[in-house]
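K.L.:
let me see the structure of the following:
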Amino acid sequence: MSNHVPTILALDFDGVICDGLVEYFQTTKRTYHQIWTSEKQTINDDLAPTFYRLRPVIETGWEMPILLRALVLEISEETILQNWSIIARKILESERLDPKEVSQKLDRIRDEWIASDLEGWLALHRFYTGVIDRIARMLNSSVQFYIVTTKESRFVKKLLQQQGIDLPEKTIFGKEYKRPKYEILRQLLEINSASPVNLWFVEDRLEALELVRQQPDLQTTKLYLADWGYNTQQTRESIRDRQDIKLLSLAQFSQDFSAWY
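P.N.:
Have a look, this model is predicted:
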């Protein structure tokens, strides 16, 4: 087995395969108006560019309406970037919100939108240049391909089907698994333990990659930060000289695995 080719390739979805920023903001707006129903202010799209720039602070869906709330409260972009976890917790406490309930509202609004206007919802997403073609080539190779994401699997499946990619459900590990990504990667190793395994993982959040790197039994996993995803220039610069987590460009991703070095 060559270390220069993965036997298993796991990709994050949002920020690696798909750019859903427009959908995030529009779904978040709808959710915001359901949570803060007493507010007469209508959220307009003027906040969208700032919301897009701050997308790297978001780890899970419930944080999106909270981020929009922070912008409405005029908390500065710099403050949010530096202290997001503290700000999010304070807003939850002051507004007496439960993250689980916020998440359920968000998912319900997304479900209703899909049910009433599937084409309109799909049209809010775009796939990064060359990624779908690269996935299609991998599906016709010996590489075992998986998606490991905090997005619900059913949404991932719908979006990929629109692009002509129909993955078996067992290859998509979404939010419903309620497990950290490093635990999912560990499970992938177990699933494929019958033969020598060379696991590679591409993610756009450095924090998620750092958690994988901290696992003693995942030290041989090759980790890549997608530089086209939801991360900042500062984050990308911080790993340029690292060997344990490699910065990967979209041009490299679209090529053969030998170009990933």
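K.L.:
hey, let's count contacts and neighbours off CA atoms from now on
P.N.:
Will do.
K.L.:
now do the strands in the protein.
P.N.:
8-11, 18-19, 126-127, 144-148, 172-173, 199-203, 222-226, 245-248 (DSSP state E).
K.L.:
buried residues in stretch 44-55?
P.N.:
By neighbour count with 16 or more other Cα atoms under 10 Å, stretch 44-55 contains the buried residues Ala48, Phe51, Leu54, Arg55.
K.L.:
again, but for stretch 95-114
P.N.:
Of all the residues in stretch 95-114, those buried under the rule 16+ other Cα under 10 Å are Pro99, Val102, Ser103, Lys105, Leu106, Asp107, Ile109, Arg110, Ile114.
K.L.:
want to throw those residues into JSON lines with distance to Leu225?
P.N.:
Below are the buried residues of stretch 95-114 laid out as JSON lines (distance: Cα to Cα, whole Å):
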{"residue": "Pro99", "distance to Leu225": "28"}
{"residue": "Val102", "distance to Leu225": "29"}
{"residue": "Ser103", "distance to Leu225": "26"}
{"residue": "Lys105", "distance to Leu225": "31"}
{"residue": "Leu106", "distance to Leu225": "28"}
{"residue": "Asp107", "distance to Leu225": "27"}
{"residue": "Ile109", "distance to Leu225": "31"}
{"residue": "Arg110", "distance to Leu225": "28"}
{"residue": "Ile114", "distance to Leu225": "31"}
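K.L.:
and this one, please, so the two structures can be compared:
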Amino acid sequence: MLKRRLVVFDFDGVIVDGMAEYWWSAWHSSCSLGAVLSDFSPDSVPETFRLLRPWVHYGWEMVLLAAELPRLDMQLWMTSYEEQQRRAMARRCWHPKQLQTTLEQIRQNAIRYNCMAWLALHRPFPGVIERLQSLDNEKTDWSILTTKSEAFATKLLENLGLKPWHLDGREAGEKPEVLRRLQSHRLLYALVEDRRATLETICSISGLKVINCLLARWGYLKPSDLIGLPLTIKPIDFKVFAKPLNEWP
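P.N.:
From the prediction side, this is the model:
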């Protein structure tokens, strides 16, 4: 086992704010599947889409959200997201693989024909790049664990000038599985994630409870995500994130 510590980071909502790209790609994907979004511009993120983004786990869900916007009841989706999602998918006769494939095709075409414009739709959160680069001074490695496709995450990391010790994309499997594999040969110091449900799942799994689970306050959080956090999940903000590791929660 390598002796250097490893900090594992989620990508979207922790390192990069890609809200403009999520909407742009979701708009084009849903339109290509027959959705009518003539009242919306792909270059301007609707507030409803922005507010519902914290409920999204996988990319295909954003395609459905975009398609549903003209008729969507935001409060209803916030209180019963999975049920509303299920009903919308059934009504449209869509399935997740179809939407995910369409989304990835839209992104691949964007990279192929106008890569710089696509990359410009993503922006790193303030100070995050510098903090990642400084981890080496603390004899600590860092890696990426994301539900984004590895190819897209690699392209974005290269554009940001970032070189993680390792990158695990959507193809690597569910996050708990990947963390188990990492834990078998690395000393995991912390996981920084902006999805509370993911952290709760990890904290509930025997063998993974030793991981320091940190909830990024700058990410895509639901209004209730910071309320009643279990002791095993600790919030972290930019100010604390910039400090040495031994001053983290």
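K.L.:
hmm, back to that, in helices, which of the buried residues of stretch 44-55 of structure 1 fall?
P.N.:
Here DSSP state H is the test, and those give Ala48, Phe51 as lying in helices.
K.L.:
neighbours around whichever residue in structure 2 pairs up with Leu68 of structure 1, how many?
P.N.:
Aligned counterpart of Leu68 of structure 1 in structure 2: Ala66 (TM-score structural alignment). Neighbour count for Ala66 of structure 2, taken as other Cα atoms under 10 Å: 27.
K.L.:
could you measure from Ala66 of structure 2 over to Leu214 of structure 2?
P.N.:
30 Å (Cα to Cα, to the nearest Å).
K.L.:
please apply the same query to Gly18 of structure 2.
P.N.:
Per Cα to Cα, Gly18 of structure 2 is found 21 Å from Leu214 of structure 2.
K.L.:
equivalent analysis for Ser30 of structure 2, please.
P.N.:
34 Å.
K.L.:
with Ser184 of structure 2 instead?
P.N.:
Distance of Ser184 of structure 2 to Leu214 of structure 2, given as Cα to Cα: 21 Å.
K.L.:
the alignment partner in structure 1 of Glu21 of structure 2 - nearest residue in space that isn't next to it in sequence?
P.N.:
In structure 1, the residue equivalent to Glu21 of structure 2 is Glu23, according to TM-score structural alignment. Nearest in space to Glu23 of structure 1, with sequence neighbours left out and distances taken as Cα to Cα, 6 or more residues apart in numbering, is Leu124 at 5.2 Å.
K.L.:
which residues touch the one you found?
P.N.:
Applying Cα atoms under 8 Å, 6 or more residues apart in numbering to Leu124 of structure 1 gives the contacts Gly20, Val22, Glu23.
K.L.:
for Lys157 of structure 1, same thing?
P.N.:
Asp166, Leu167.
K.L.:
residue in structure 2 paired with it?
P.N.:
Under TM-score structural alignment, Lys157 of structure 1 pairs with Thr154 in structure 2.
K.L.:
how far away is whichever residue in structure 2 pairs up with Arg96 of structure 1 from Leu6 of structure 2?
P.N.:
In structure 2, the residue equivalent to Arg96 of structure 1 is Cys93, according to TM-score structural alignment. Look at Cys93 of structure 2 and Leu6 of structure 2: by Cα to Cα, they are 43 Å apart.
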